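Q: could you work out the structure for the sequence below:
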Amino acid sequence: MCSFAKRKILLAILAVAFTCSSALRMRGEPYEGLRYRNTRPNLNNRDASASGRIIGGQEAVEASAPWQVTLQNIYGNHFCGGAIIHDRFVVTAASCVSGLQKSWVKVVTSTNDWMGLAWQYDVSEIIVHCNFDKPLYHNDIALLKLSTLIAYDDKTKNITIADEDELVAGETLTMTGWGSATEGGAYPNALKQLKVKYLPYAQCRSAYSNSEDVDMGHLCTTSRNGEGACHGDTGGPLVNEQGQLVGIGNWGVPCGRGFPDVFAKLSFYADWIRSTINGCRQT
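A: Got it, this is the predicted structure:
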């Protein structure tokens, strides 16, 4: 089959994935936080062994990802992930918190069970990148400033941001989260993790037919077909083997359908993160 025909087939498959299934963030959909701001947790779903959005992954060992947080609405329902990067700051995806009032978001730490006993923090400020979604899917990053300092312990630690330029093709990274295993499914209680492989920028764009939806501010990963990201784990951390933060979940074609998962590349936004934490809002 000629390359042109293959390209047409790939484009058709991609179009179906984005319009007929449900991508992590489809065009025209409400942002993740707005979509789930009034949902309540399903108290009848307490199966900690349930399969998580990290399809093909495994339950994370207690305190193995102490920087992981769950973002919850006022009813205590998980809707996104995030990572502790400072005594009062959590980094997440802008699509998780854009349009939300700070009183609608609670940051919960120190737990592998998002419905279990944990520390809860109020948010004093939501700081969304000023160029978020300009164009769509770009600059999908935000910081949450907490009302009080985070109380560190064995289950709660911050994480440093790595230099992405040191990543090499095929390098093993780890993603964690509580998202659903199926479209519209309930979130599992137990935190899940999945080992994935780093996919360089050019190869990632090629997998998405050179779409401008993938830009230099993104970092991509691959995994076996049937493994990967699904709803509920946008904003969650991607960590290298040295325990450094390299990405924050942004978008992709769920759930484990063979397309790369796309993250905000933290090294690309390192200056924005530092200046924002230090009180400057220049990008």
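Q: going by C-alpha atoms from here, please, whenever you check contacts or count neighbours.
A: Fine.
Q: what comes up buried for the strand ranked longest in the chain?
A: Counting by DSSP state E, the longest strand found in the chain is strand 119-128. Buried residues in strand 119-128, counting neighbours by 16 or more other CA atoms under 10 Å, are found at Gln120, Tyr121, Asp122, Val123, Ser124, Ile126, Ile127, Val128.
Q: please provide the structure for the following sequence as well, for comparison with the first:
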Amino acid sequence: MLLNTFLKLSLLIFGFCQSVYGQARIINGTVTNVQACPSCVYIADKSGKLLCGAALIHTRFVASAASCTKPHIAGAMNVHGGKTYQLEAGEVIPVIKMIYSINFDQTTYDWDISLAQLQNAFTTTLAVPAPINSNPLEPYQVLRFYGWGEISEGGKVSNVLRTMQVSVMTPASCEEYLTPQTARQFCTNSVYVGACDRDQGGGYYDKDGQWCGVDIWSYGCGRGYPNLGTRASEINTFIQRAITNNL
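A: Presented below is the predicted three-dimensional model:
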């Protein structure tokens, strides 16, 4: 009990009370390729530097994390897709608009979702939108996460796309480590496998390849703490409305 209290206090001090922009943290994942996840893309600045993970969920829209993209303006970002390695050409599409929920809370990470509207659709067959899973996630459901983020805490980003397998935690289990989640959030267990810096905004997928949500926060990289995500099922109405209103 004392340990749980200490962990909760530690996470409150070093986690949610930190600036929202620094902490979503694939550690100990395995190398994969874009053919395994054709909707896996990432957001970069104009020089090509990786900023945030992302998922192509419509021919003209990419989903990421508001907590990662908000410090950047739309005109300063591109979306890279259709490639396994960051250093290969792939296809690069400018972002023309960023869309956020008015309910986004930078303290609790509630409604942590952003949509990047693309200047044009990808032409490569290696960049294909993922269907959105509109069904609620179930406890212990197995998901797969992808990203090009840091491969060690405070280290270099990965040149190659990596993946890891996680399972959805019950809210009660997650609350052993984190303060209560909102209705739009879920936790995954890491078991010393986890998302790291610049994986934030990357997508979680079910066994059928449906997009289930975005990674938004974790305490360090692969330290055994849960990763926090935003549920696709709970924000799908917002997403569909935003797409319809901006096409």
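Q: returning to what we had before: toward the C-terminus, what is the element adjacent to the longest strand of structure 1?
A: For strand 119-128 of structure 1, the following helix or strand on the C-terminal side (DSSP states H and E) is strand 142-146.
Q: would you check the span in structure 2 matched by that next one?
A: Using TM-score structural alignment, the residues of structure 2 aligned to strand 142-146 of structure 1 are 114-118.
Q: with structure 1 overlaid, how far apart is the matching stretch on average?
A: Mean deviation of stretch 114-118 of structure 2 relative to structure 1 after superposition (mean CA distance after the TM-score superposition for structure 1): 0.6 Å.
Q: which residues touch that stretch?
A: Stretch 114-118 of structure 2 has contacts (CA atoms under 8 Å, 6 or more residues apart in numbering) with 60-66, 69, 74, 79, 93-101, 239.
Q: ok so, going back, distance to Glu62 of structure 1 for the buried residues of strand 119-128 of structure 1 - can I get that in TSV?
A: Shown next, in TSV, are those (distance: CA to CA, whole Å):
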residue	distance to Glu62 of structure 1
Gln120	18
Tyr121	21
Asp122	24
Val123	25
Ser124	29
Ile126	29
Ile127	30
Val128	31
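Q: list just the nearest of those to Trp178 of structure 1.
A: Gln120 (16.9 Å; CA to CA).
Q: and stretch 13-21 of structure 2, what's buried?
A: Buried, per 16+ other CA under 10 Å, within stretch 13-21 of structure 2: Gly15, Phe16, Val20, Tyr21.
Q: now render those residues as CSV, adding distance to Ile27 of structure 2 and secondary structure.
A: Shown next, in CSV, are these (distance: CA to CA, whole Å; DSSP: H, G, I helix; E, B strand; the rest coil):
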residue, distance to Ile27 of structure 2, secondary structure
Gly15, 19, helix
Phe16, 21, helix
Val20, 21, coil
Tyr21, 19, coil
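Q: where is the longest helix in structure 1?
A: helix 3-19 (DSSP state H).
Q: C-terminal to that helix, what's the next element?
A: helix 32-35.
Q: surely Cys149 of structure 2 touches Asp199?
A: One thing to correct before we go on: residue 149 of structure 2 is Gly, not Cys. Yes. Under the criterion of CA atoms under 8 Å, Gly149 of structure 2 makes contact with Asp199 at 4.5 Å.
Q: what lines up with Glu234 of structure 2 in structure 1?
A: The alignment partner of Glu234 of structure 2 in structure 1, by TM-score structural alignment, is Phe268.
Q: ok, that match - how many residues close by?
A: 19 (other CA atoms under 10 Å).
Q: assign it to helix, strand or coil.
A: coil (DSSP: H, G, I helix; E, B strand; the rest coil).
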